[in-house]
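Student: Need coordinates for the following:
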Amino acid sequence: MMHDLITFAQRLADAARLETLPRWVNGAAADDKGGGEFDPVTDADREAERVMRGLIETEYPEHGISGEEFPDRPTRGRYSWSLDPVDGTRSFICGLPTWVTLIALLDEGEPVLGIIDAPCLDERYVGFPGGSLFRGRGNEAELRGSGCSSLKQARLSTTDPYLFRGAEADAFERIRERVRTTRYGHDGYGYARLAAGSLDLVIEAGLKPHDYNALIPVVRTAGGAIGDWKGGADFSEGKVIAAATRALYEAALEAMRV
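Tutor: As a prediction, this is how the structure comes out:
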């Protein structure tokens, strides 16, 4: 059963690529969802989610669906899908290549299968029960994190430091001052590169379920740790720390608590 679901999840990613990649190449106009700060959405977001939903409804009509662009469909069983057709829409509309499609399968509400797909880079990162997979540019390999356990040696990423406010910003700054180097602007792709071993630590706030569900299996099956800012696994506040090792996760927590 899980093998079939892994294969199907990759079909979803393939179908989304057919909608997103041509629109990225040709340039896609963005609408503002509103609500204050600029929150862009494009036809690529809408149409990629629409085609993925259509496949799920046809192949697995009993499965639930939760996506960024359309209303949720409740599950009639144990499985549901979490879809973020373009994670990094700001990068997408700026013609930058590191936006990704996030696909997760949840079993009784727990993410068990995750895909981070980077169409522009022809890279796909998959985490599933008992294994992981990197597929890109004709190569396949198991995902494996760097094994870094020291803040002093860590390569840190966050999408935008200005998304942190007040005490959150102070906590992030304490980490930034301790790490080896910091890179910005990668959205879900940062977690993919953590799973592949070229980043060691990603810290973010303000995430929604469709932003983090797919990341959890990918990071964990690559040997990493991912949790909230309190040391647990309650992501409901949208605060996420992903680290190459549990030791690095704990070191980050300690520094942020000071």
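
Student: For the rest of this, base every contact and every neighbour count on C-alpha atoms.
Tutor: Fine.

Student: which helix is the longest one in the protein?
Tutor: helix 2-26 (DSSP state H).

Student: And the strands in the stretch 51-200 of the chain?
Tutor: 64-67, 79-87, 100-107, 110-118, 123-128, 131-136, 139-141, 155-158, 181-184 (DSSP state E, counting those that start in this stretch).

Student: And these: which comes nearest E254?
Tutor: Nearest to E254, of all the strands of the stretch 51-200 of the chain, is strand 155-158, at 15.8 Å by Cα to Cα.

Student: before we move on, back to that, could you name the helices and strands sitting against the following helix or strand past the longest helix of the chain?
Tutor: Where DSSP states H and E defines the elements, the next helix or strand beyond helix 2-26 is strand 30-32. Helices and strands touching strand 30-32, by 3 or more Cα pairs under 8 Å, 6 or more residues apart in numbering; DSSP states H and E, are strand 40-42.

Student: Distance from the strand it packs on to the middle of the chain?
Tutor: 18 Å (Cα atoms, centre = their mean, to the nearest Å).

Student: want to put them side by side, so please do this one too:
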Amino acid sequence: MPKTAPLSPDLHDELVGVAHLLADAARPIALQYFRGAGQDIENKLAGDFDPVTVADRLIEQKMRELLAEHRPQDSILGEEFAAYEGSSGLTWVLDPIDGTRGFISGTPTWGVLIAVGPEDGPLIGMIDQPFTSERFVGTPQFAQLQHPSGDRPLEVRKLVDLQDAILFTTFPEIGTKQEQAAFNRVRDRVKLARYGMDCYSYGLLAAGQIDLVVEAQLNAYDIQGPLAVIQAAGGIVTNWQGGPAHNGGQVIAAGDPTLHAAALKLLQSDGAV
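Tutor: Coordinates of the predicted model:
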């Protein structure tokens, strides 16, 4: 199924419904372990710290069970378990807890990321923050922030100059030394830079609260849910070369295309990307 082919209304509604089903199932599991005992933290990366908790695995396991029941023909790419190859041409991309470091630290910057689409990128995406009960949803038909107090449309902030922009990233020590230097060129030109926000920063960009997110060394499951949300809200997400970002790596997200171009030029200015 090529990305240029629109989803039929029935398929759109079915996929959105299943995505909500996955996010609804993830919430109580995440909240059971957030700021509580029994997180059972493991380190997946020797020589560094890449934590995974029992909540990560239980959430992804539950989402996979629901997909096996409701969309068994679709492929699955998740962070914690092996990929599953389906026959429909659609892939669900799952990050059960994006921002596990924030999760184990008690900060509400983590989220459950869900995306679905063909091989060339997601069509539907969600960023769900169970602790704040916020769900950022992006589809070809709408972009919406859903909350018990009321839903509202998502729309990125436009007409922002670089010197007036708010920039977020997760790690101050972003990527390699070359990637760090490239990021610093952007950081030194914006009004405000903030760190440690994990996937929540992409939701804030889609909501028009901030203007730029620049990151490196991402995986597909880190970016596909946020990518679909930001694009539905009118923003732009690419890699540092200006190409597709759905497979991860170096990512820049912006609300305004002129701002995106200015930041991209700084990232590329020494030819290191």
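
Student: Any chance you could compute the TM-score here?
Tutor: Superposed pair, TM-score by TM-score structural alignment, normalised by the length of structure 1: 0.97. Supporting alignment: 258 aligned residues with a Cα RMSD of 1.2 Å.

Student: just to revisit the earlier point, identify whichever of the strands of the stretch 51-200 of structure 1 lies nearest to Y249 of structure 1.
Tutor: Of all those, strand 155-158 comes closest under Cα to Cα, at 11.8 Å.

Student: sorry, back to before: can you list contacts of the longest helix of structure 1?
Tutor: Residues from elsewhere that reach helix 2-26 of structure 1 (Cα atoms under 8 Å, 6 or more residues apart in numbering): 43-45, 47-49, 51-52, 55, 85-86, 92-93, 95, 101, 103, 113, 115, 117, 119-120, 128.

Student: Restricted to buried residues, select those residues in ChimeraX.
Tutor: Buried subset of the contacts of helix 2-26 of structure 1, written as a ChimeraX selection, criterion 16 or more other Cα atoms under 10 Å:
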select :44,45,47,48,49,51,52,85,86,92,93,101,103,113,115,117,119,120,128
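
Student: that older thread, a markdown table for the strands of the stretch 51-200 of structure 1, including distance to E250 of structure 1?
Tutor: As requested, the strands of the stretch 51-200 of structure 1 are exported to a markdown table (distance: least, Cα to Cα, whole Å):
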| stretch | distance to E250 of structure 1 |
| --- | --- |
| strand 64-67 | 31 |
| strand 79-87 | 27 |
| strand 100-107 | 26 |
| strand 110-118 | 22 |
| strand 123-128 | 23 |
| strand 131-136 | 24 |
| strand 139-141 | 28 |
| strand 155-158 | 15 |
| strand 181-184 | 19 |
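
Student: Of those strands, which is nearest L201 of structure 1?
Tutor: Here strand 155-158 is closest among the strands of the stretch 51-200 of structure 1 (Cα to Cα), at 4.7 Å.

Student: which bit of structure 2 covers the closest one?
Tutor: Aligned by TM-score structural alignment, strand 155-158 of structure 1 falls on residues 166-169 of structure 2.

Student: next one: stretch 213-222 of structure 1
Tutor: The aligned range for stretch 213-222 of structure 1 is 224-233, by TM-score structural alignment.

Student: same check, this time on stretch 122-131 of structure 1
Tutor: By TM-score structural alignment, stretch 122-131 of structure 1 lines up with residues 133-142 in structure 2.

Student: Return the set of buried residues in the matching stretch.
Tutor: For stretch 133-142 of structure 2, by 16+ other Cα under 10 Å, it's 134-140.

Student: Span of it from start to end?
Tutor: Stretch 133-142 of structure 2 has an end-to-end distance of 19 Å (Cα to Cα, to the nearest Å).

Student: Give me the contacts around that stretch.
Tutor: 6, 123-129, 143-148, 153-154, 203, 228-233.

Student: could you flag which of the residues you listed are buried?
Tutor: 123-129, 143-146, 154, 203, 228-233.

Student: who's in contact with stretch 65-85 of structure 1?
Tutor: For stretch 65-85 of structure 1, contacts defined as Cα under 8 Å, 6+ apart pick out 16, 44-46, 48-49, 53, 62-64, 100-109, 209-211, 213-214.

Student: So what's the residue count around L207 of structure 1?
Tutor: 14 (other Cα atoms under 10 Å).

Student: Am I right that it is in a helix?
Tutor: No. Using DSSP: H, G, I helix; E, B strand; the rest coil, the assignment for L207 of structure 1 is coil, not a helix.

Student: ok, which pair from the buried residues of stretch 133-142 of structure 2 is furthest apart?
Tutor: E134 and P140 (20.0 Å).

Student: picking up where we left off before, just the buried residues out of the contacts of stretch 65-85 of structure 1, in ChimeraX syntax.
Tutor: Restricted to buried positions by 16+ other Cα under 10 Å, the ChimeraX selection for the contacts of stretch 65-85 of structure 1 reads:
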select :16,44,45,46,48,49,53,62,63,64,100,101,102,103,104,105,106,209,210,211,213,214
